[in-house]
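S.K.: Sharing a model prediction with you, sequence too.
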Amino acid sequence: MVIDSMGPLHRVADVLPQADLVADWRRVTGLYRQCVQFAAPRGVRQPPRPLREALAQAMQDVSASYREREEQMCAHGLAVLANNEGHEEIDGALWQRYYRDDRFADLTEAAPAGRPVPTPYEAMVETCRRIRDARSLRLALAGTGTTGLLVGSASYGRFYNVRGRRPVVPASDLDLIIVLRDATALSEVAARLQRIPFASPTDVHRLADRADVFTNRFDDHRTVLSHKVELWGDHAADPVLEIGGVAGRYALSLHLMTMPVLDYVLISSTPRILRDLAGVRRSVRDYRDRPTHRHDHQRTFAGRGWVLRPETVPAAAGQLRTTDIYRIDEFDSYCPGLFQSMLLPAPDLLWGDDLEVLPRLQDFQRKLADRVRYEAAAQRHALLRPSFAHVRREAFAPWVVDRLDSAHGS
């Protein structure tokens, strides 16, 4: 890994002045030192969640100074962390030590669905990689008449819960929703993705084939096209990971939906989310490229959970999986489904809004806030929060939880 644009530097003392010229790392330094004090000796105590959250927030703040220089942030960050503990030389062994730091190996408190919690440096590296790669996708797909929305952990778990590849656990995906005026734009999206040098050509070509199937057979205003593209596989090596010799493979998870589908997901046809106006339940079909045995988990604003087994049937070059957009249960409690949950909290706009997606999202946020207040009036002695309804809440960075709940008047 090139530590600085001046060339490969191998001493911590050479890198620290460069880092100080770019950003103020003092809060990261202090909080990381505190995390290490909790974690050592290993197995005695683990850093409490508020401390890990504060460190993630500090890294997020520093990242603003490294916009479009994420690889440099990874290099500077390693020197800053290593200096905390008196290291002098930067090499592959030091990189590995911080990326797979066994002092943090037992963190399980915030691990949703058995997913391991990344170490602090791992979360920094993997977040920076996805921010950088999302920018490459924006440059490739801008001008296609589409809108790109960044969702998933790269949006709501930055520097906190974005992890790399493990022996038995895949790396965090880079999740995008791409909104199209109509299905004719799919062929151009697939063609533009061929320009991404670190994207699997096989997966991109398969997307082009499936786009034709979707356009001719499944474009019915109630079906989403989902497809995964491997990034940084055997065909490309990520320079950020070169020094540590770590495999960089992870998945780009694409969900492509036309405007009629988005409007149905966002309940655009009605001004209020009430049983008699919006309907008790809405669903869409998800035209997936590979099978999944995952059930759908839904929760109410009070946190009561439901586990549903979606109907799945084989389809040409994939499968069709029917999944709830939402349902209003027998207690008149609202349960967001898979695709509404992807849009909560509000996603990051990556490119283009000629389709006026953002006003639609804002209107949906308003309706959801009204729905929370409606239910809170009926359940005066309960604590309701929009974040309680999200099955990945424990993976959210702390500022994201605050933003989601405050945006809906909670």
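M.R.: Everything's here; your move.
S.K.: only C-alpha atoms for contact and neighbour calcs from this point on.
M.R.: Noted.
S.K.: and the nearest residue to Arg135 once chain neighbours are set aside, what is it in contact with?
M.R.: In space, and not counting its chain neighbours, Arg135 is closest to Leu350: 7.6 Å by CA to CA, 6 or more residues apart in numbering. By CA atoms under 8 Å, 6 or more residues apart in numbering, Leu350 lies in contact with Ala134, Arg135, Arg138, Thr147, Gly148, Leu149, Leu150.
S.K.: do the same with Ser155
M.R.: Contacts for Ser155 (CA under 8 Å, 6+ apart) come out as Pro347, Asp348.
S.K.: Which strand or helix spans it?
M.R.: Using DSSP states H and E, Ser155 sits within helix 153-156.
S.K.: try Ser226
M.R.: Per DSSP H and E: strand 223-231 holds Ser226.
S.K.: hmm, who's touching that strand?
M.R.: Contacts to strand 223-231, defined as CA under 8 Å, 6+ apart, come from residues 198-200, 203-204, 207, 211, 214, 248-258, 261, 284-289.
S.K.: also this one, for the comparison:
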Amino acid sequence: MDLSEVDDRADWRQVRGLYQQMSSLLSNPTGPDELPDIIAGALALRLGRVFAAYTGREEKFGDDLLTIMSDVDGITADPSERFRHLYADERFNSLTPYRQDNRKRRRPKPFEAAIETCRRIRDLNSLRNVMAAARVSTAGILGGSTTYGRFYNVKGAPSMDSAASDIDLMLIVPDVKEISALCESLMHVSALDGDSVRLFASRAKAHEALRGETPEGDLLFSQKIPIWKTTPDAFLASPGIWPQYDVSIHIATIDLFYRIILENVARIKDNTGVEIFDYRAEPPLSRYGARGFNGVDNWVNSASYPVDRGYAWRVQVFDTKEERFKPGLHQGLVMPQFEIRWDDEPLSLRVPIANFKWKVLERLRDERARRPWEVQHLSLCHPRFSIFAPHVMREVDGFSIES
């Protein structure tokens, strides 16, 4: 591909310059034993800015990035070979964050992280378009590594080590009746695993019957659906890279979602908490970690019981035992980016989400005043804070609590 055509589509100068710096460090025999995180983070930030020019053309972004990186590294093989070379870039293999035996989690190579990010955003947009075409009213809240690790920590190729990064998507619907229409729309997404979608639809009927059996009269509806399991993704077909990952969907009615984001709570007080029930397809955890603003893990015991086609899991939305706010798993899908991908009529979540963010930040200010000697940050209460992209960490912890 002609480099002038790539430069006509977007301003790639900063990406090229940062990748040239990274490549020089990796290729220099007297260079550092480790690649500074600040460089990988800066590249991820700039990739995200360029990506904004490719809305609706996510695969073209991947093609252009391949052209830019290949030119910097002087790779002249055919496109499929160049793609495979950059995706599995062996120059990173000896660096601690990128090693497959890293006890925490292997960080993907920059090209891999970029390709896997744009695939997920492409697929997310496709899901939204299918639901919109079917006139299903939803709001989409994006969580997981596609928010806090975009272009930095989104992993593919499960055959290389562990499972590929999920899409963590919370869907809000006006009422429970909309869930059936949502399921029907997913039937038309050929990339989704058909057996899982059919299970999803059958569980939606069971969910409607189960709602009245919980103390709150409502429950979240969750399930993982594999994507690109039986259908090839043309983007990865030519280089021969395994395309499958999971879409983790969590559906809440607007009333239940308001409970999760504390819409009816004036402020977050001490020794309080909220619990909900989550209708899951697979056996849930018997305990899980919840962190305060100080980053210290607290193990929370949870209970579940089998129901038709799944399990009802009693899980905390949050608690403030020991005078420390600890968000639960589902608030962790909203935090730390509070990213609304869309909110179709009649749903409008911009103000409620902002209201939730300010309540959390006011609670952070209260806890800092009580313990001024501690380091307390919004990022530290998230279970994945250690793998946030550096610029996301700065942004999250730079929110002004005086605003």
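M.R.: Yep, it's here. Computed from a predicted structure; not experimentally measured.
S.K.: quick revisit: show me what the residue nearest to Arg135 of the first structure aligns to in the second structure.
M.R.: Taking TM-score structural alignment for the superposition, Leu350 of the first structure sits opposite Trp342 in the second structure.
S.K.: if we can go back for a sec, quick one: secondary structure of the residue nearest to Arg135 of the first structure?
M.R.: Secondary structure, DSSP: H, G, I helix; E, B strand; the rest coil: Leu350 of the first structure is strand.
S.K.: Ok, Trp95 of the first structure next?
M.R.: Trp95 of the first structure - assigned by three-state DSSP - is helix.
S.K.: Chain neighbours aside, what residue packs nearest to it?
M.R.: Closest residue to Trp95 of the first structure apart from its sequence neighbours, by CA to CA, 6+ apart: Gly244 at 5.6 Å.
S.K.: what's near enough to touch the corresponding residue of the second structure for the one you found?
M.R.: Mapped onto the second structure by TM-score structural alignment, Gly244 of the first structure lines up with Pro239. Contact partners of Pro239 of the second structure, counting by CA under 8 Å, 6+ apart, are Ser80, Glu81, Phe83, Arg84.
S.K.: By neighbour count, which of the residues you listed wins?
M.R.: Taking other CA atoms under 10 Å as the neighbour criterion, Phe83 ranks highest of the contacts of Pro239 of the second structure with 27 neighbours.
S.K.: How many residues are close by the nearest residue to Ser348 of the second structure once chain neighbours are set aside?
M.R.: Leaving aside its chain neighbours, Ser348 of the second structure sits nearest to Ala139 (7.8 Å; criterion: CA to CA, 6+ apart). Here the number of neighbours of Ala139 of the second structure (other CA under 10 Å) works out to 25.
S.K.: got a list of what Ala139 of the second structure touches?
M.R.: By CA under 8 Å, 6+ apart, the contact list for Ala139 of the second structure reads Leu171, Ile172, Val173, Ile340, Arg341, Trp342, Asp343, Asp344, Leu347, Ser348, Leu349.
S.K.: which of these does the first structure keep?
M.R.: Contacts conserved in the first structure for these, using both residues aligned by TM-score structural alignment, their matches' CA atoms under 8 Å: Leu171, Ile172, Val173, Arg341, Trp342, Asp343, Asp344, Leu347, Leu349.
S.K.: correct me, but the first one touches Leu256?
M.R.: Going back to what we said before, that points to Leu171 of the second structure. No. Contact criterion CA atoms under 8 Å: Leu171 of the second structure and Leu256 do not qualify, at 11.4 Å.
S.K.: What residues in the second structure pair up with the strand holding Ser226 of the first structure?
M.R.: The aligned range for strand 223-231 of the first structure is 219-227, by TM-score structural alignment.
S.K.: ok now the strand holding Ser226 of the first structure, how far from the chain's centre?
M.R.: Strand 223-231 of the first structure sits 15 Å away from the centroid of its parent chain (CA atoms, centre = their mean, to the nearest Å).
S.K.: Many thanks, have a good one.
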